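Generate a structure from the sequence data that follows.
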Amino acid sequence: MHTFPDDVVTAVLRHMNDDHNDDSLVIVRANGAPDASRARMTRIDGEAGTWVVTTPKGERELRVAWSTPITKRAEIRREIVLLHEEALIS
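The predicted structure follows:
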């Protein structure tokens, strides 16, 4: 599994959690946490993104796979956008 440098992970997580919290909620609701009221992205790697979701039953971790394994920073954005677009039509 590919891992990204810590500075890349930190920047992506900060951006997602500060600027795209609503988008994260859309993604997690369509990918296994339909009753989520909050979502916070906590990890990324070459295979998936991971969020901590808050549901009526409490917090839990949800890992959502990318459409294909990735190795470049620019591919992270592409995959998150794709997850969001797919979530909107599901």
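
drop to CA atoms for contacts and neighbour counts, all remaining ones
Fine.

all helices for this structure, in order.
6-19, 21-30, 73-89 (DSSP state H).

okay, those, which one's buried deepest?
helix 21-30 (a mean of 21; mean count of other C-alpha atoms under 10 Å).

Residues contacting that one, please?
16, 34-41, 51, 53, 62, 64, 83-84, 87-88, 90 (C-alpha atoms under 8 Å, 6 or more residues apart in numbering).

Please name the residues that touch residue 52.
Here residue 52 is in contact with 39-42, 59-62 (C-alpha under 8 Å, 6+ apart).

Make a PyMOL selection of the buried ones in these.
Typed into PyMOL, the next command selects the buried ones out of these (criterion: 16 or more other C-alpha atoms under 10 Å):
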select buried, resi 39+40+41+42+62
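
any idea which of the contacts of residue 52 is closest to residue 75?
residue 41 (16.5 Å; C-alpha to C-alpha).

before we go on, could you also do this sequence so I can check it against the first one:
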Amino acid sequence: MSHTFEPQVIDAVLAHMNGDHTEDNLVIARANGHPDATSATMTGLDGDAGVWSVTDPAGEHELRITWPGGPISERPEIRREVVVVFEAAAAALGLPPREH
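Next comes the predicted model:
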């Protein structure tokens, strides 16, 4: 059974991703099956995966990406896994790596 994070944790992550990382969400969507995505919004997460709502010319789709490091249960692990998902997506699209 997947770990469920507290609603306030999920809300904070979603607010951060959708407020500060809108372009990152789009990179993630484009590299994970939606190359023509025009928008992407993170809509949820649990211990197994992150979930995005993606819009492309064909309509709206749900994109669920399993955490690369396996199931998680602690808040700090969310950031780590989202960063890995983004970095893999950027590399798949040939984008230069970000400096941390």
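
Among the contacts of residue 52 of the first structure, which are located in strands?
Using DSSP state E, 39-42, 59-62 are the members of these that sit in strands.

Kindly reformat the residues you listed as CSV containing distance to residue 68 of the first structure.
Formatted as CSV, these follow (distance: C-alpha to C-alpha, whole Å):
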residue, distance to residue 68 of the first structure
39, 23
40, 22
41, 19
42, 20
59, 27
60, 24
61, 21
62, 18
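
of all these, which comes closest to residue 6 of the first structure?
For these, the nearest to residue 6 of the first structure is residue 42 (12.4 Å; C-alpha to C-alpha).

ok, residue 57 of the second structure touching residue 39?
No. With contact defined as C-alpha atoms under 8 Å, residue 57 of the second structure does not count as touching residue 39 (10.3 Å).

burial count for residue 45 of the second structure?
The number of residues packed near residue 45 of the second structure is 23, by other C-alpha atoms under 10 Å.

just to revisit the earlier point, for the helices of the first structure, which one sits closest to residue 46 of the first structure?
The closest of those to residue 46 of the first structure is helix 73-89. By C-alpha to C-alpha, the value is 8.4 Å.

which residues of the second structure does that closest one align to?
Alignment of helix 73-89 of the first structure against the second structure: residues 75-91, by TM-score structural alignment.

what's the offset of that stretch from the middle of its chain?
Centre-to-centre, stretch 75-91 of the second structure and its host chain are 8 Å apart (C-alpha atoms, centre = their mean, to the nearest Å).

And for that stretch, what's in contact with it?
Contacts to stretch 75-91 of the second structure, defined as C-alpha under 8 Å, 6+ apart, come from residues 5, 9, 24-25, 27-28, 30-32, 50, 67-69, 72, 96-97.

Kind regards, and thank you for your time.
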